[in-house]
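Visitor: heads up, no residue letters with this:
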């Protein structure tokens, strides 16, 4: 156990133990135990925990095709496979507003007292915004979510099965950087000053592969997913060559929804 948790920080160890407790309860009581929405890192950790116990399975539900954030449901193999609609809902509103972005939707939900852990992926697709939430907050949101950025909206439930066709597109570009040092790379990716990148990283505002990363002087191993609070996220794939002055040519992908 000690070796398994040695790479986690104190907060992550607490979260790991909470997931482990859910697995133990499910195994002991032969019950269904659900988590909040988990990112891919914690989905893998939950699978690792469940694999320690014979006959324990985990199903993940995220509504969208290739969903990133998913609710995990832990159960014994002999029980019926859980049904997605019992644990989460997909809500939507028509959105033809150019000024409404992902961060606006998330900010609106947070301002209403909705915890981030109860919200899954937020997708803009064909003049509408879709987002998945835990079943426990569906009724409240349907009655109270009435506007966003001064625009009046009407929230409605959507059949999640119909959203399996939603897939992300990625724009590809190449940037030039002297090295893969984190603060330098972040500055180049987001076109900000290096001292600003260094400060944001040290404050815990950067995530590397879904985990908080605070060492701006460390090299980033590729491929990697980098996100910076307020600036979005980027898939950093590989070094594709060097310039005449020996700087690195680095391929990036930015995720967009049409």
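Guide: Structure's in. What do you need? Not measured: the values here are computed from a predicted model.
Visitor: from now on I want contacts and neighbour counts done on CA atoms only, so please keep to that.
Guide: Fine.
Visitor: just to check, residue 38 is in contact with residue 69?
Guide: Yes - if you go by C-alpha atoms under 8 Å, residue 38 and residue 69 touch, sitting 5.3 Å apart.
Visitor: anything in contact with each of the two?
Guide: Shared contacts of residue 38 and residue 69 (C-alpha atoms under 8 Å, 6 or more residues apart in numbering): none.
Visitor: what are the ranges of the strands in the stretch 101-250 of the chain?
Guide: Along the stretch 101-250 of the chain, the stretches classed as strands by DSSP state E, counting those that start in this stretch are 119-124, 128-134, 147-148, 151-152, 156-158, 169-177, 206-208, 211-212, 224-228, 232-242, 248-256.
Visitor: so which residues make contact with the fifth one?
Guide: Contacts of strand 156-158 with the rest of the structure, by C-alpha under 8 Å, 6+ apart, involve 89, 90, 91, 92, 93, 142.
Visitor: which pair in these spans the largest distance?
Guide: Maximum pairwise distance among the contacts of strand 156-158 (C-alpha to C-alpha): 13.6 Å, between 89 and 93.
Visitor: burial of the residue nearest to residue 219 when sequence neighbours are not counted, as a residue count?
Guide: Spatial nearest neighbour of residue 219, excluding adjacent residues (C-alpha to C-alpha, 6 or more residues apart in numbering): residue 181 at 4.3 Å. By other C-alpha atoms under 10 Å, 16 other residues sit near residue 181.
Visitor: second one coming, line it up with the first:
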């Protein structure tokens, strides 16, 4: 079976990586730990491994509500513990009365160090506190190099698993129908804007899919895709449920409240 036919062309390198991980486990009988994966990559990983009983595939990103998670692929008999994911939770404080700190501010500061996004899990910002979930080997580097965000001095320290922040946001799920899985059609459904408006925003590079800018209105969305539309918020394609009798496509989406 040709694995590639079920996925996008640009996803082929990740598919190759998953196949390589699977072969490593088959040959060496030892677990393989991934970097942090977005929801779409998690879905691809599950799709490729499927229900193969010789493997134990698990995901963890710090909490049950984590968006970005590391995966461990292990032989079926291997017991996987949270410690095996090699996560560190870094926490900082700021005075919310005088400083407004957003997820974008925190991400911009971290990425300005030249790091790859795959080494970072969720970034959580709540009133007066923020946390960075990261690869354990990266924690000391971040502590040594991040001492200021938006001209505000901060001090990063390790937090325990029990102290992980729970994001206050919620995803609101919704079922709907679209004429196609094109990006402009799905933006119209999720954000209740005209298709022409959606196309204009796409052309202006105001849309990101899985953290990558997409400027093609005909781009086809798939389950697990994360959408970020500037000034409108974030959403997700949860599932594609098939066609209606009128040949419309039924989809389940979720929007960040």
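Guide: Yep, it's here. The shown structure was predicted, so the numbers you read here are calculated from the model rather than taken from an experiment.
Visitor: assign residue 19 of structure 1 to helix, strand or coil.
Guide: helix (DSSP: H, G, I helix; E, B strand; the rest coil).
Visitor: check contacts around it.
Guide: By C-alpha under 8 Å, 6+ apart, the contact set of residue 19 of structure 1 is 35, 46, 49.
Visitor: who wins for neighbours among those?
Guide: For the contacts of residue 19 of structure 1, the largest neighbour count, defined by other C-alpha under 10 Å, is 22 neighbours, found at residue 46.
Visitor: which residue, neighbours along the chain excluded, lies closest to that residue?
Guide: residue 19 (6.6 Å).
Visitor: quick revisit: can you redo the strands of the stretch 101-250 of structure 1 as a markdown table with mean neighbour count and distance to residue 42 of structure 1?
Guide: Below are the strands of the stretch 101-250 of structure 1 laid out as a markdown table (neighbours: other C-alpha atoms under 10 Å; distance: least, C-alpha to C-alpha, whole Å):
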| stretch | mean neighbour count | distance to residue 42 of structure 1 |
| --- | --- | --- |
| strand 119-124 | 23 | 14 |
| strand 128-134 | 22 | 17 |
| strand 147-148 | 15 | 31 |
| strand 151-152 | 11 | 35 |
| strand 156-158 | 16 | 27 |
| strand 169-177 | 14 | 24 |
| strand 206-208 | 21 | 14 |
| strand 211-212 | 18 | 10 |
| strand 224-228 | 20 | 15 |
| strand 232-242 | 17 | 18 |
| strand 248-256 | 18 | 21 |
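Visitor: hmm, residue 134 and residue 123 of structure 2 touching each other?
Guide: No - with contacts defined as C-alpha under 8 Å, residue 123 of structure 2 does not count as touching residue 134, sitting 9.0 Å away.
Visitor: how near is residue 243 of structure 2 to residue 174 of structure 2?
Guide: Between residue 243 of structure 2 and residue 174 of structure 2 the computed distance is 16 Å (C-alpha to C-alpha, to the nearest Å).
Visitor: residue 131 of structure 2 too?
Guide: From residue 131 of structure 2 across to residue 174 of structure 2, the span is 30 Å (C-alpha to C-alpha).
Visitor: over to residue 78 of structure 2?
Guide: Between residue 78 of structure 2 and residue 174 of structure 2 the computed distance is 38 Å (C-alpha to C-alpha).
Visitor: picking that back up, now structure 2: which of the contacts of residue 19 of structure 1 match?
Guide: For the contacts of residue 19 of structure 1, the subset whose aligned partners also touch in structure 2 (both residues aligned by TM-score structural alignment, their matches' C-alpha atoms under 8 Å) is 46, 49.
Visitor: between the contacts of residue 19 of structure 1, which is closest to residue 226 of structure 1?
Guide: Closest approach to residue 226 of structure 1 among the contacts of residue 19 of structure 1 (C-alpha to C-alpha): residue 46, at 22.3 Å.
Visitor: quick one: residues contacting the closest one.
Guide: Taking C-alpha under 8 Å, 6+ apart, we find residue 46 of structure 1 in contact with 19, 20, 58.
Visitor: do the same with residue 148 of structure 1
Guide: Neighbour list for residue 148 of structure 1: 100, 104, 105, 108 [criterion: C-alpha under 8 Å, 6+ apart].
Visitor: dump those residues into CSV; add neighbour count and distance to residue 166 of structure 1 as well.
Guide: Below are the contacts of residue 148 of structure 1 laid out as CSV (neighbours: other C-alpha atoms under 10 Å; distance: C-alpha to C-alpha, whole Å):
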residue, neighbour count, distance to residue 166 of structure 1
100, 15, 19
104, 13, 20
105, 18, 18
108, 15, 23
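Visitor: which of these lies closest to residue 74 of structure 1?
Guide: Proximity of those to residue 74 of structure 1 (C-alpha to C-alpha) peaks at residue 105, which lies at 29.5 Å.
Visitor: minimum distance to residue 63 of structure 1: which of the strands of the stretch 101-250 of structure 1 has it?
Guide: strand 128-134 (6.8 Å).
Visitor: how big is the offset of that closest one relative to structure 2?
Guide: Superposing on structure 2 and averaging over aligned pairs (mean C-alpha distance after the TM-score superposition for structure 1), strand 128-134 of structure 1 comes out at 0.9 Å.
Visitor: which secondary structure elements does that strand contact?
Guide: strand 88-94, strand 119-124 (3 or more C-alpha pairs under 8 Å, 6 or more residues apart in numbering; DSSP states H and E).
Visitor: burial of residue 54 of structure 2, as a residue count?
Guide: The number of residues packed near residue 54 of structure 2 is 13, by other C-alpha under 10 Å.
Visitor: show me what contacts the nearest residue to it once chain neighbours are set aside?
Guide: Nearest non-adjacent residue to residue 54 of structure 2, counting by C-alpha to C-alpha, 6+ apart: residue 76, 5.0 Å away. Residue 76 of structure 2 is in contact with 53, 54, 55, 56, counting by C-alpha under 8 Å, 6+ apart.
Visitor: which residues of the stretch 1-150 of structure 1 fall in helices?
Guide: 2-5, 10-29, 40-50, 102-111, 138-144 (DSSP state H, counting those that start in this stretch).
Visitor: how about the ones you listed, which one is nearest residue 159 of structure 1?
Guide: Using C-alpha to C-alpha, those put helix 138-144 closest to residue 159 of structure 1, at 13.4 Å.
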